[in-house]
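Asker: Sequence first, predicted model second:
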Amino acid sequence: MSKKAVVLVSGGLDSATVLAMAKDQGYECFTLSFDYGQRHRAELQAAERVAQAMGAAQHKVVSLDLRTIGGSALTDDSISVPEGETSGIPVTYVPARNTVFLSIALGWAEVVGAQAIFIGVNAVDYSGYPDCRPEYIKAYQAMADLATKAGVEGRGVAIKTPLIELSKADIICHGHALHVDYALTVSCYQADDDGRACGKCDSCRLRRRGFLDAGVEDSTRYAG
C-alpha cells in the first residue's frame, strides 16, 4: 500500500521544497492551499503551478475568509506590510493561521487515509511567528493524536516539519538538489497580480539572502 501525505502548499519557496521532500520520501502527495483573504492571489496561482509540476495526486483549495477577523497586514489592507528589518512578532503574522490550516489538513488526511501532513514551518528564518516553533508542532501533534479517529485507533497522522531547523540557504540547497523550479514560486507578501515580488518586504529579504548564501541563482521576478 502506498504512503500518502497531505502537503500544505502556499505557493512559496518553503512549501515547494517540502513537497519535493515528501515526494522524495515516497509519499503520494495531496496538496492543500487556502484562499483565506490574503493580499494577492498570485500565491494561489503559484501553488497550483507547483502542485501540477510536481505531480500531486490531487490539489485542493479551501476558502476561508480570515478578513472577517483581520488582525494582520496580510488580511487587513489598513495595516501596511513592513519593508526591511523587523523585530518581535511582525504585523504579517496571521492570528492562529497554522492552527486553522493544520486542522483542515488533519481532517483531509483522515479522509484520504494519509499517514502524514507536511508543513514548511521554520524556526530559524521564521520571522518571529509563534506557530512555526518546534514547541508548537509538538503540542499540535499531541492534540491531533487525541482528537482524531485515526489517532484513537493507533493510526495517528504524523506532523512532518523537515525544514524546521534549516536556514533559508539550507532549504534552497535541499530544494535545488531535488530539482525544485523556484521560478514557479511566489514568496512576497505584496506581490503584484503577475506574481512579481516587491523586493522590500521581510519575506523578499529572507528569500534574496537565502539564494545568495546558498550560491544558487535567484530566479525571482521583481517588479520595477
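Answerer: Cool, got the structure. Residues are numbered from 1 along each chain as shown.
Asker: Every contact and neighbour count from this point should use C-alpha atoms.
Answerer: Will do.
Asker: I'd like to know which elements the longest strand along the chain is packed against.
Answerer: Secondary structure assigned by DSSP state E gives strand 27-35 as the longest strand of the chain. For strand 27-35, the packing partners by 3 or more C-alpha pairs under 8 Å, 6 or more residues apart in numbering; DSSP states H and E come out as strand 3-8, helix 13-24, helix 42-53, strand 58-63.
Asker: and D35, which of these is closest to it?
Answerer: strand 58-63 (4.7 Å; C-alpha to C-alpha).
Asker: from the chain's centre, how far out does the helix or strand just after that closest one sit?
Answerer: Following strand 58-63 in sequence order, the next helix or strand is helix 97-112 (DSSP states H and E). Here the centre of mass of C-alpha atoms in helix 97-112, compared against the chain's by C-alpha atoms, centre = their mean, to the nearest Å, lies 13 Å away.
Asker: second one coming, line it up with the first:
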Amino acid sequence: MKNEKAVVVFSGGQDSTTCLFWALENFGEVRAVTFDYGQRHSKEIECARKIAVELNVPFKVLDMTLINQLSANALTRDHIEVKTEEGGLPSTFVPGRNLLFLSFAAVYADAFGARHLITGVSETDFSGYPDCRDTFIKSLNVSLNLAMDKQFAIHTPLMWRDKAQVWELSDELGALDFVQEKTLTCYNGIPSTGCGECPACTLRNEGLAKYLTGKSAGAAK
C-alpha cells in the first residue's frame, strides 16, 4: 500500500494520532482531516493542527457545526456532565458523528484520488457508541462504495484493541513518547495526561499504566 493515498479522520487525540502514525507507516501519501462540530474547546482542533504540521501531514478542517445545531450533547455543552441513562447511551455520544465524518472524509479523499480512509474507532473501548462498532464500519464502507461508485477501504487499526494495546501499537510505531506528550484526549481540554478525572483521562491513563506494567514485567523476565 506504500504507493497509495490515505486520509486519516484526525482529532489530535491518542487514538487518531496513533492511527496517523500507522497510516504514515503503511501509505505513500497521507492527509489528515479534522472536523469542527462545535466541540466545547477549540484546543482539540489546534492540537490536531500542531501535530499535523510537526509530522508534515497536509491538514484540513471541515465545518460540521450543523451537528451541534441539531443535537446537544456533553461534548458540545459549556459544562460537561458525563452520565449514562439506564439502558441508554452515554451523554458524550454525538449522534451521527462517525457517519458524517467518514462520509465527508470519503468525499475529501475522492477529490485527490485517495481510496483509503483510516479511523480510530474501537469496539473494545467504545463506551457503547453504536457508530464505533465493526458492523457499522463495514456497512458504511459498502454504502459509500455504492453511493459514490468507488472502491474505498475503511481501515480501523484499533478496532479490537483495548487502551493498553493502543499504547502498545504506538510504541511499536516508535511514537509512544510523542502520543503521551502531544495529544489531547481530555474532555476538559488539558493535553497529555489531562485532568486525570474525566472518563477519557481515566481510560487513557489506566491503559498506559497497564501497558507499561506489562512491558516492565516482560523485560524483567
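Answerer: Ah, there it is. Computed from a prediction, not measured in an experiment: that's the story for all the values here.
Asker: Got a TM-score for the pair?
Answerer: TM-score of the superposed chains, computed with TM-score structural alignment, normalised by the length of structure 2, equals 0.87; 207 aligned residues with a C-alpha RMSD of 2.2 Å.
Asker: list the contacts for A169 of structure 1?
Answerer: Residues counted as contacts of A169 of structure 1 (C-alpha atoms under 8 Å, 6 or more residues apart in numbering) are 209-214.
Asker: Aligned counterpart of it in structure 2, please.
Answerer: Under the alignment (TM-score structural alignment), A169 of structure 1 maps onto A164 of structure 2.
Asker: Can you say which helix or strand has that match in it?
Answerer: Residue-wise, A164 of structure 2 maps onto helix 163-172 under DSSP H and E.
Asker: That helix vs structure 1, average offset?
Answerer: When structure 1 is superposed, helix 163-172 of structure 2 averages 0.9 Å from its matched positions, counting by mean C-alpha distance after the TM-score superposition for structure 1.
Asker: about what we covered before: from the contacts of A169 of structure 1, which ones fall inside helices?
Answerer: 209-214 (DSSP state H).
Asker: ok, which pair from the residues you listed is furthest apart?
Answerer: R209 and A214 (8.4 Å).
Asker: relative to helix 97-112, how tilted is the longest strand of structure 1?
Answerer: 130 degrees (axes from the mean of the first three to the mean of the last three C-alpha atoms, to 10 degrees).
Asker: Could you give the number of residues near T18 of structure 2?
Answerer: With neighbours defined by other C-alpha atoms under 10 Å, the count for T18 of structure 2 comes to 27.
Asker: Tell me the counterpart of it in structure 1.
Answerer: Per TM-score structural alignment, T18 of structure 2 is aligned with T17.
Asker: Can you report how many residues neighbour M21 of structure 1?
Answerer: 19.
Asker: Spell out which residues sit in contact with it, please.
Answerer: Taking C-alpha under 8 Å, 6+ apart as the test, what M21 of structure 1 contacts is 162, 175, 178.
Asker: tell me the most buried of the helices and strands packed on strand 27-35 of structure 1?
Answerer: strand 3-8 (a mean of 26; mean count of other C-alpha atoms under 10 Å).
Asker: Check which helices and strands that one sits against.
Answerer: For strand 3-8 of structure 1, the packing partners by 3+ C-alpha pairs under 8 Å, 6+ apart are helix 13-24, strand 27-35, helix 97-112, strand 116-118.
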